[in-house]
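>>> no sequence on this one, just coordinates:
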């Protein structure tokens, strides 16, 4: 082989080997078994992975040592028990994200739904049950807050009796949930004050609050006493929480731990990777500070 030809062929081969080696190293890093510290109690929202059969997904969680799942109702609980997976955030009593506690027209239905669901949650051995403010539809925030407080106070005695915490999710009204009322942490904290019960807290969705107000770590530190649960998600796009987005999750997780928080943090990003379980594993590993 001529020297010029040999050098050209070798260079191409070397580049190919380096690329393959780099790719293999990344795949190995992602696929390698990870021993979680569990300083953070990890959970995950199944809807982001619902192309995977539910039981298969629970098997994946066992393999990843993720011990909890979010946004599951009574029909899912028997399988959770089978695989020893905790329901960190239950649902099934709400009407919808848009029809919530801020509108008195829905109070009778919501009170009925929650008074039926609270004992079921407690009997199953779970604690958290989600709720939503509903949309504004031209309503003033102060009016909506008063309406939420009036309705929710009627289920607080039952929640307190059963040790169940009703958690209202903070959502963004800028991109994903136009007109949603509980879209700022300060509003949610004021609602907590108005209700005045440890059985009512906020579900702080980091992705949503980054869009609405930013200043994530400062707000977590300021309002942590009102927060009972956390969701993750990369911004923009609500995809992986790695270097492809603008939030630095290790620092956020450390700030959460510094508040003394003992609850769960649930991954709620929509994976873009072909292997969604590898994406989940990466997200949990990033948060396992």
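Sure thing, it's come through. Quantities reported herein were computed from a predicted structural model and do not represent experimental measurements. Numbering: from 1, shown residues only.
>>> C-alpha only now, for contacts and for neighbours.
Fine.
>>> and the strands in the stretch 1-150 of the chain, which stretches?
If DSSP state E, counting those that start in this stretch is used as the criterion, the strands of the stretch 1-150 of the chain fall at 41-44, 68-72, 86-90, 128-131.
>>> need the winner for burial among those strands.
Highest mean neighbour count of the strands of the stretch 1-150 of the chain: strand 128-131, a mean of 26 (counted as mean count of other C-alpha atoms under 10 Å).
>>> for that strand, name the packing helices and strands.
Other helices and strands packing on strand 128-131, by 3 or more C-alpha pairs under 8 Å, 6 or more residues apart in numbering; DSSP states H and E, are strand 86-90, helix 107-123, strand 165-169.
>>> show me how far that strand is from its chain's centre.
Taking C-alpha atoms, centre = their mean, to the nearest Å, the mean C-alpha location of strand 128-131 is offset from the chain mean by 12 Å.
>>> put this beside the first:
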């Protein structure tokens, strides 16, 4: 998943940091000054677009550049030109899904999903990106084994095109305990079984650390045993889905090291909801999170 453009951008960030460069950015008329982080290069960092919804996509691009990484998660086609303007990768593309609850476990939605994902796979490939998110949908009384069978049936219809275009379809794992009641793909075991049934390098799991801590825990062992099925990671603090610092129960430096030690070359994306009221405080939370996970 590495590409020359991203490596070049990292090199620029590293050079700026080594020279002690400061970058000023204005949020709502107030200047925010940040020294570029001297990143180690073992983790590809990103941030989820929706968690910084108070910022315009352009301001978020500027903020990312002031910190010194070069990717934003969960961005659709309308915002890709802005990312390209600032040399930022769309590390996880979205917009092909119907919604979060009407997903691939439901055959009645397969035709519409196939049409939407076929169009989006082409868009992702033409833009030079790799990852496209998908969702299982809610069970609505459906048994796990039936949902698995249905998802396999539907996803097999788009995977040949994904393979041809070099796009990786990634199903996100959610917790069904707090945030997404009744969501089918709420365990690593179900997701891994889906990967094994599909048996395609162009289908992976988006392993959301926050969600899986809420639903099942055992994060580091799961990463070590099933990392070959995980194509992307999301972070957030537990409980609360806020900053990943010492106010919550997960120890992200150890988690990031476990991911690094598997040889992972994808993205680790910050998806916490910042608690700071000011935009400058929110960006500082993001900067701190990148430092915590840069192992």
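That came in fine, so what should we check first? Bear in mind that the values here come from a model prediction, so they are computed numbers and not experimental data.
>>> give me the TM-score for these two chains.
These two chains, once laid on top of each other, score a TM-score of 0.89 by TM-score structural alignment, normalised by the length of the first structure; 260 aligned residues with a C-alpha RMSD of 1.0 Å.
>>> rewinding a little: need the helices and strands packed on strand 128-131 of the first structure in a markdown table (columns: distance to residue 186 of the first structure).
Compiled in a markdown table, these are given as follows (distance: least, C-alpha to C-alpha, whole Å):
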| stretch | distance to residue 186 of the first structure |
| --- | --- |
| strand 86-90 | 22 |
| helix 107-123 | 23 |
| strand 165-169 | 13 |
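>>> for those, which one sits closest to residue 96 of the first structure?
Each of these has some distance to residue 96 of the first structure by C-alpha to C-alpha; the shortest is helix 107-123, at 10.3 Å.
>>> please pull up the equivalent of residue 243 of the second structure in the first structure.
Residue 243 of the second structure maps onto residue 240 in the first structure when the alignment is built from TM-score structural alignment.
>>> make sure its match is indeed in a strand.
No. According to DSSP: H, G, I helix; E, B strand; the rest coil, the state of residue 240 of the first structure is coil, so it is not within a strand.
>>> distance of it from residue 173 of the first structure?
When distance is defined by C-alpha to C-alpha, to the nearest Å, residue 240 of the first structure is 21 Å away from residue 173 of the first structure.
>>> looking at the two, which is more packed in?
Comparing residue 240 of the first structure with residue 173 by other C-alpha atoms under 10 Å, the one with more neighbours is residue 240, at 24 against 19.
>>> returning to that earlier point: nearest to residue 235 of the first structure, of the helices and strands packed on strand 128-131 of the first structure?
Ranking these by proximity to residue 235 of the first structure (C-alpha to C-alpha) places strand 165-169 first, at 17.7 Å.
>>> pull up the aligned stretch in the second structure for the closest one.
Under TM-score structural alignment, the match for strand 165-169 of the first structure in the second structure covers residues 168-172.
>>> show me what counts as buried in that stretch.
By neighbour count on 16 or more other C-alpha atoms under 10 Å, the buried set for stretch 168-172 of the second structure is 168, 169, 170, 171, 172.
>>> could I get the residues you listed as a markdown table with distance to residue 12 of the second structure?
Supplementary listing: those in a markdown table, determined by distance: C-alpha to C-alpha, whole Å:
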| residue | distance to residue 12 of the second structure |
| --- | --- |
| 168 | 28 |
| 169 | 30 |
| 170 | 30 |
| 171 | 33 |
| 172 | 32 |
